[in-house]
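In: sequence isn't available, so here's the structure alone:
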């Protein structure tokens, strides 16, 4: 079929911004014009592409069309960026990244390309970032999933080591007699969100069922670390972050039931190649080589 670039841009804008009104501001069109383009595209495809919820969500038929729209947008933006008449154009790369990587090594790694590429970070747990590749929400992802998403390439970046850390006052109060199952069942623990399995899996490995110990939920990397520092509970902190302040590595306590844990990270990106995506990938590889653990 013949694809209309303006209609595809309307689809991507509505999906990205959640409403016709927000998409119209992005495209400098009226909401009615955006709606007409979207309806024309749906007539051409012969299927409803977006659920008219707030925010809108793609249908099963809409996901592959949305992926196409975003890939074409990436190609056209890169082409425009090299034209003399569009010298001020900056291509956009949408990148899914887990919160801990974003808070530690990814931002400094990508500083070298920030002047040439506009980067939109989409924060998501490393176990779920690949889902965003499947529906076309992002062009690349730092993920724990080594099996490539259809239409993507994958390569190893290394591993982030996490250590079970507690403040000295917290450790003295709750683990004075050692870091055993009984103490872990009573001591509060800090978790990031409902997707965070780092702490729950360490407890289960120690023979403590999740829900036995009280927990605090702090869904932001910096504040998560601060909660551990202030003694809300113990938590698994990235090795890069755990050295920032003088805490206690509970895995190093003699006889401890807790252990360090390495999370392997992978770079997945669209098989489609653009200059901007290649530049971001190269910067991520260099940052990972300098910051992550390697066998």
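Out: Yes, it's here. Here the structure is a predicted model, which means the values were calculated and not measured.

In: only C-alpha atoms from now on, for both contacts and neighbour counts.
Out: Will do.

In: now do the contacts for the residue of the chain positioned farthest from its centre.
Out: For the chain, the C-alpha farthest from the mean C-alpha position belongs to residue 177; by Cα atoms, centre = their mean, that distance is 38.5 Å. Residue 177 makes no contacts at all, as judged by Cα atoms under 8 Å, 6 or more residues apart in numbering.

In: return the distance of residue 144 relative to residue 217.
Out: The span separating residue 144 from residue 217 equals 22 Å under the rule Cα to Cα, to the nearest Å.

In: how about the strands of the protein, start to end?
Out: Ranges of strands within the chain are 50-51, 57-58, 92-97, 118-123, 140-143, 152-166, 189-191, 215-217, 235-238, 248-249, 261-270, based on DSSP state E.

In: give me the most central residue, the chain.
Out: In the chain, the C-alpha closest to the average C-alpha coordinate belongs to residue 97, at a distance of 2.6 Å (Cα atoms, centre = their mean).

In: and that one, how far from residue 178?
Out: 36 Å.

In: ditto for residue 261
Out: 20 Å.

In: and if you look at residue 16?
Out: According to Cα to Cα, residue 16 stands 50 Å off from residue 178.

In: got the buried residues for the top helix by length along the chain?
Out: With DSSP state H setting the assignment, residue counts place helix 62-81 as the longest helix in the chain. Of the residues in helix 62-81, those buried under the neighbour-count criterion (16 or more other Cα atoms under 10 Å) are 62-75, 77-78, 80-81.

In: and stretch 49-65, by the same measure?
Out: Applying a neighbour-count criterion of 16+ other Cα under 10 Å, one finds 49-50, 56-59, 62-65 buried in stretch 49-65.

In: here comes the other one, which I'd like you to weigh against the first:
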């Protein structure tokens, strides 16, 4: 295969980012026909279908490789222009754009503290994608993000990985909820019947916690109860528990103020859940990406528990 024409590569990226050929054409200031011709030419050159013509358009597995290459190339070009002193005129005045996948609990507790420490000379524009820590690596693999906070220590192809620490979760509920649903019986038995708060349908944290409790002989498919309230924000999740709708596992920094005030109580002091977090990023010699990685590692060392 010959070299990949950059106009075709960037056109593919525009189509994926904008979602349609027409929107990509508007962003690139060309006609939709020109966009279609460039994509067809790139597919012919690579001998692979690169896009699924859905709404919005989605890259195929081969297309993801090209998308990742395009994003890396754009970042390296921006860094090179900055080092050459060419970042003060025209389009080059635009800030570097870093796309990062972060789980909701990290966003609500410590990650923005890290972002605040990143130097803004030259400026960096952050595009944060909220995703469960068990699934952020998929966005890395697809080329949708350049870095991710993840629970996976296995590096995605073309990425490096470093441990950040442990995020501790405490099982909590209101005292009234605990008295109503859990008094007079074993914790495992009570939690299999009590209402529970979950983040979304992929959230297995509460179920795994119940299955891990001593004396849990009934290994049901759910672990926790079937009466579930889905609350897909970190702050809303905690608020739902404080409102007495159910019990759940809350990040320690969010739980401690409510425990001190008496609004919540811990269901057990013997069992917590520690989720290991890792930082994965593209293997690029990018000053902007390195600055973010350094700030994230420094903040995580201060805010998270040390890894075992």
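Out: Done, it's in. As the structure is a prediction and not an experimental result, all values here were calculated from the model.

In: highest mean neighbour count out of the strands of the first structure?
Out: With neighbours defined as mean count of other Cα atoms under 10 Å, those peak in mean count at strand 140-143, which reaches a mean of 28.

In: what range does that one cover in the second structure?
Out: Aligned by TM-score structural alignment, strand 140-143 of the first structure falls on residues 147-150 of the second structure.

In: which outside residues touch the matching stretch?
Out: Under the contact criterion Cα under 8 Å, 6+ apart, stretch 147-150 of the second structure has outside partners 99-103, 133-137, 140, 277-282.

In: average distance between it and the first structure?
Out: Superposed on the first structure, stretch 147-150 of the second structure shows a mean distance to its aligned partners of 0.8 Å (mean Cα distance after the TM-score superposition for the first structure).

In: so what's the gap between that stretch and the chain middle?
Out: 6 Å (Cα atoms, centre = their mean, to the nearest Å).

In: what's near enough to touch residue 270 of the first structure?
Out: For residue 270 of the first structure, the contact set (Cα under 8 Å, 6+ apart) comprises 133, 139-140, 151-153.

In: let's have those in TSV, adding distance to residue 86 of the first structure.
Out: As requested, the contacts of residue 270 of the first structure are exported to TSV (distance: Cα to Cα, whole Å):
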residue	distance to residue 86 of the first structure
133	29
139	23
140	25
151	30
152	29
153	30
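
In: between those residues, which sits nearest residue 200 of the first structure?
Out: Here the nearest of the contacts of residue 270 of the first structure to residue 200 of the first structure, counting by Cα to Cα, is residue 133; it sits at 26.8 Å.

In: give me the number of residues near the closest one?
Out: A total of 24 residues lie near residue 133 of the first structure under the criterion other Cα atoms under 10 Å.

In: do residue 147 of the first structure as well
Out: Burial of residue 147 of the first structure is recorded as 13 neighbouring residues (other Cα under 10 Å).

In: close enough to count as contact, it and residue 154?
Out: Yes: taking contact to mean Cα atoms under 8 Å, the distance of 7.4 Å between residue 147 of the first structure and residue 154 places them in contact.

In: mind checking how far stretch 153-160 of the second structure is from the chain centre?
Out: The chain centroid and the centroid of stretch 153-160 of the second structure are separated by 15 Å under Cα atoms, centre = their mean.

In: need the distance between the two termini of that stretch.
Out: Stretch 153-160 of the second structure end-to-end distance (Cα to Cα) = 10 Å.

In: what are the contacting residues of that stretch?
Out: The set of residues external to stretch 153-160 of the second structure that reach it, using Cα under 8 Å, 6+ apart, is 137, 140-141, 161-163, 278, 280-283.

In: and for stretch 128-144 of the second structure?
Out: For stretch 128-144 of the second structure, contacts defined as Cα under 8 Å, 6+ apart pick out 61, 64-65, 67-69, 71, 99-104, 145-152, 156-157, 277, 281.

In: how far out from the middle of the chain is stretch 140-148 of the first structure?
Out: Distance, stretch centre to chain centre, for stretch 140-148 of the first structure: 10 Å (Cα atoms, centre = their mean).

In: repeat that for stretch 47-55 of the first structure.
Out: On Cα atoms, centre = their mean, the centre of stretch 47-55 of the first structure falls 24 Å from that of its chain.

In: for that stretch, measure first residue to last.
Out: Start and end residues of stretch 47-55 of the first structure are separated by 19 Å (Cα to Cα).

In: give me the contacts around it.
Out: 15, 17-19, 42, 56-63, 65.

In: and with 7 Å instead?
Out: Contact with stretch 47-55 of the first structure is made by 18-19, 42, 56-59, 61-62, as judged by Cα atoms under 7 Å, 6 or more residues apart in numbering.

In: equivalent range in the second structure for it?
Out: The aligned range for stretch 47-55 of the first structure in the second structure is 48-56, by TM-score structural alignment.

In: check stretch 186-202 of the first structure too.
Out: Using TM-score structural alignment, stretch 186-202 of the first structure lines up with residues 193-209 of the second structure.
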